[in-house]
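Peer 1: below are the sequence and a predicted model for it; my questions follow.
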Amino acid sequence: MTADLFPRAGILTDAVLAHEAPAGTPDNSTARTQLDALADMLRGRQAVVLTGAGLSTDSGIPDYRGEGAPQRTPMTFQTFASNERARKRYWAGSHLGWRHFRAAQPNMGHTSLMRLEASGVFSGIITQNVDGLHARAGSRHVVELHGSMDRVICLVCGQAFGRDSVAERLEDANPSLRTPEAVRIAPDGDVDVDDIDGFTIPACTVCGGMLKPNVVFFGELVPTERFTAAQSLVQAAEAFVIAGSSLAVNSGIRLLEQARRRKLPIIVINRGATKGDGRAVLKLDAGTSETLAGLADRLC
């Protein structure tokens, strides 16, 4: 089945999905019609979903690429590896942000995807997020394209560590981290910290090498085996769904192009414009949580 065989079903807006609208209003009727059309596209097919930061906003994790998001300059791998002061600032902020990051809970969108995967609608989940919320929601087949904040690796010997163990060492070496003032969480689990004089970064306990959270920084490539796993899911799929991603990152665009070349029906669920809108047979301009919940209710 090719994308050309699917008529464009239009745009589903936030107003259409508003829960406070009385039953039977045109908005609710349109929402049901659009969700029914989406369910019909996926019924009897095995799809794959690519998720982005917009899926986790309902869990309290901000999206620095969405509409209205403040400008932010993420840490690059080159700066992290070459600048000790920048590395100290990153680890101080990342640790404080990690406390808030790990306290986030899966939202209705995550649990709906778990239901859709368990029911066989989705063969797996490809995520650009590093928050680990898909796994915590119970999803089983998750490819974390950009890694996960709950692991730390040594850049010299490759030894992996749990983030909690490194966090304990950070606090032992820097006791002030145990009583931080209020911090503002950033999308990558970081916060802004200026006072890093005297800050100590723990080294690898195996070789003494440099430690780094096991996430893909700007300037790094997604590991080959991880991207190959994502490509395999797209290759075996019969539909490609994008949920909560503006597709600003190259890895997402590459997967979208693979789906387009295979002439898969492409569905985009995202507030605001994305780079995939022009290739989608259906664009739902709406929140991911309520849309995925509606889809799960119809297909599970």
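Peer 2: Thanks, I have it.

Peer 1: going forward, measure contacts and count neighbours with C-alpha atoms only.
Peer 2: Will do.

Peer 1: contacting residues for the most centrally placed residue in the chain?
Peer 2: Central residue of the chain (CA atoms, centre = their mean): N129, 2.5 Å from the mean position. Residues in contact with N129 (CA atoms under 8 Å, 6 or more residues apart in numbering) are T51, G52, A53, E144, L145, H146, G147, S148.

Peer 1: could you grab the helix/strand/coil label for it?
Peer 2: Look at N129: counting by DSSP: H, G, I helix; E, B strand; the rest coil, its state is coil.

Peer 1: swap in G198?
Peer 2: Criterion first, three-state DSSP; result for G198: coil.

Peer 1: I'd like the distance between the residue nearest to the centre of the chain and S245.
Peer 2: To S245, N129 is 10 Å away according to CA to CA, to the nearest Å.

Peer 1: put this beside the first:
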Amino acid sequence: MAPVPTPSALVELLRDRPTAVLTGAGLSTDSGIPDYRGDGSKPRRSPMTFQRFVASEDARRRYWAGSSMGWLRFARSRPNDGHVALADLERAGVVTGIATQNVDGLHRRAGSQRVLELHGSLDTVSCLDCGTRFPRAEVDVRLREVNPWLPTDPDLVPLNPDGDAEFAEIDRFVVPPCPVCGGILKPDVVFFGEFVRPETTTAAEALVDEADALLVAGSSLVVNTGVRLVHRAKRRGIPVGIVNRGPTETDALADVRIEDGTSEVLRALADALAARTDNAVG
């Protein structure tokens, strides 16, 4: 039986290689934000699709009711050791940038500078009709003004990784329209059924093209935006490391595949590579 790869194998794979990073929902679970697959086998529930959101007032009511609770949890979440470790590696010159499938903004809060949010961010909301953009916190104030009965404890409802929460009392929920034109408000995240912006895709590809290695952390790679970056790395002939609990769609392409938590592995990686870089500079 082949030995199980350890963080030291990942250290050796990435040593002296400027590394691009791709992250997914599994990176944020230690911050209290669940991933879609929960136990690694089947999704918790189907997420909102763009088509349903646009076509159905009931769907928008259901989404915004849940989002009103989910946003509170997202706003209170803090970066975990995995986020901090990646920021440390960027400051040390090991990580050249991060492409993330997450919409929680935790990479930036941890101190990472070059972050490409492939699926957008919950921090802002836009009108689908006039295009005006609003801070999410501002929209939250308006949501609670027209729905003063909403609970203020975000732990009362289960949370999903896109900021949506399962909330039962949706029939009396009022969705405020755009204050500029009366149109439909939507968070600036890529719903299922939507396309990633072409400029975002181009920037993520450039991130991989500039790097000498790709590290995937906390993604099962079931979404094409991530899979394409792994295939791009392999076409370039650069090594790929994967850290995730549960299988991924590209395990067969990994040069090193570690089945473990991202917080523990990334901290070990930063302690080895960032410290080595600091010593070399000193």
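Peer 2: Nice, thanks for sending it over. Every value quoted in this text rests on a predicted model; they were computed, and no experiment measured them.

Peer 1: and the TM-score between these chains?
Peer 2: Structural agreement between the two chains, given as a TM-score (TM-score structural alignment, normalised by the length of structure 2), stands at 0.92; 271 aligned residues with a CA RMSD of 1.6 Å.

Peer 1: rewinding a little: which one in structure 2 is aligned with the residue nearest to the centre of structure 1?
Peer 2: Under the alignment by TM-score structural alignment, N129 of structure 1 pairs with N102 in structure 2.

Peer 1: about what we covered before: now do the shared contacts for N129 and S245 of structure 1.
Peer 2: T51, G52, A53.

Peer 1: can you show me the helices along structure 1?
Peer 2: 14-17, 26-42, 77-82, 84-103, 108-118, 133-137, 163-173, 224-236, 250-261, 288-299 (DSSP state H).

Peer 1: which one of those helices is the most hemmed in?
Peer 2: Sort those by mean neighbour count, taking mean count of other CA atoms under 10 Å, and helix 108-118 sits at the top with a mean of 23.

Peer 1: in structure 2, what stretch matches that one?
Peer 2: So helix 108-118 of structure 1 sits over residues 81-91 in structure 2, by TM-score structural alignment.

Peer 1: mean per-residue distance, that stretch to structure 1?
Peer 2: Here the mean offset of stretch 81-91 of structure 2 against structure 1 after fitting is 0.3 Å, by mean CA distance after the TM-score superposition for structure 1.

Peer 1: what's the offset of that stretch from the middle of its chain?
Peer 2: With CA atoms, centre = their mean, to the nearest Å as the basis, stretch 81-91 of structure 2 stands 15 Å off its chain's centre.

Peer 1: before we move on, what about stretch 97-105 of structure 1?
Peer 2: 15 Å.

Peer 1: could you report the neighbour count for V223 of structure 2?
Peer 2: Applying other CA atoms under 10 Å, we find 12 residues neighbouring V223 of structure 2.

Peer 1: quick one: map it onto structure 1.
Peer 2: Using TM-score structural alignment, V223 of structure 2 pairs with V249 in structure 1.

Peer 1: same check on G163 of structure 2?
Peer 2: In structure 1, G163 of structure 2 lines up with G189, judged by TM-score structural alignment.

Peer 1: same check, this time on A55 of structure 2
Peer 2: For A55 of structure 2, the residue aligned by TM-score structural alignment is S82.

Peer 1: and F195 of structure 2, by the same measure?
Peer 2: Counting by TM-score structural alignment, F195 of structure 2 corresponds to L221 in structure 1.

Peer 1: just the contacts of N129 of structure 1: which are in strands?
Peer 2: T51, E144, G147, S148 (DSSP state E).

Peer 1: ok, D131 of structure 1 touching M149?
Peer 2: Yes - D131 of structure 1 is within contact range of M149, at 6.2 Å (criterion: CA atoms under 8 Å).

Peer 1: more neighbours, the two?
Peer 2: D131 (26 against 23).

Peer 1: can you pull the contacts of that one?
Peer 2: Shown in contact with D131 of structure 1 (CA under 8 Å, 6+ apart): F101, R102, S148, M149, D150.

Peer 1: look up how far F101 of structure 1 lies from the fourth one.
Peer 2: Distance of M149 of structure 1 to F101 of structure 1, computed by CA to CA: 9 Å.

Peer 1: so what sits against both of those two?
Peer 2: Contacts common to M149 of structure 1 and F101, judged by CA under 8 Å, 6+ apart, are D131, G189.

Peer 1: contacting residues around the closest residue in space to P213 of structure 1 that isn't next to it in sequence?
Peer 2: The shortest distance from P213 of structure 1 to any non-neighbouring residue, by CA to CA, 6 or more residues apart in numbering, is to V152 (4.2 Å). Neighbour list for V152 of structure 1: A160, F161, G162, R163, V166, L211, K212, P213, N214 [criterion: CA under 8 Å, 6+ apart].

Peer 1: next step: these restricted to strands.
Peer 2: Using DSSP E, the members of these that fall in strands are A160, F161, G162, L211, K212, P213, N214.

Peer 1: what subset of the residues you listed is buried?
Peer 2: Burial of those was assessed by neighbour count (16 or more other CA atoms under 10 Å); the buried members are A160, F161, L211, K212, P213, N214.

Peer 1: quick one, what contacts the last one?
Peer 2: Read it as N214 of structure 1. By CA under 8 Å, 6+ apart, N214 of structure 1 lies in contact with G147, S148, M149, D150, R151, V152, I153.

Peer 1: what residue of structure 2 matches up with the first one?
Peer 2: Aligning on TM-score structural alignment places G147 of structure 1 opposite G120 in structure 2.

Peer 1: got the contact list for its match?
Peer 2: Applying CA under 8 Å, 6+ apart, the residues near G120 of structure 2 are N102, V103, D188, V189, V190.

Peer 1: of the residues you listed, closest to A252 of structure 2?
Peer 2: N102 (23.7 Å; CA to CA).

Peer 1: and that closest one, how far is that from F173 of structure 2?
Peer 2: Counting by CA to CA, the gap from N102 of structure 2 to F173 of structure 2 is 27 Å.

Peer 1: highest neighbour count among the shared contacts of N129 and S245 of structure 1?
Peer 2: T51 (27 neighbours).

Peer 1: give the equivalent position in structure 2 for it.
Peer 2: Under the alignment (TM-score structural alignment), T51 of structure 1 pairs with T23 in structure 2.

Peer 1: quick check: its match touching L221?
Peer 2: No - judged on CA under 8 Å, T23 of structure 2 makes no contact with L221 at a distance of 9.5 Å.

Peer 1: output the ones in strands among the contacts of N129 of structure 1 in JSON lines, with distance to R184 of structure 1 appended to each entry.
Peer 2: Listed next are these as JSON lines, based on distance: CA to CA, whole Å:
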{"residue": "T51", "distance to R184 of structure 1": "24"}
{"residue": "E144", "distance to R184 of structure 1": "25"}
{"residue": "G147", "distance to R184 of structure 1": "22"}
{"residue": "S148", "distance to R184 of structure 1": "20"}
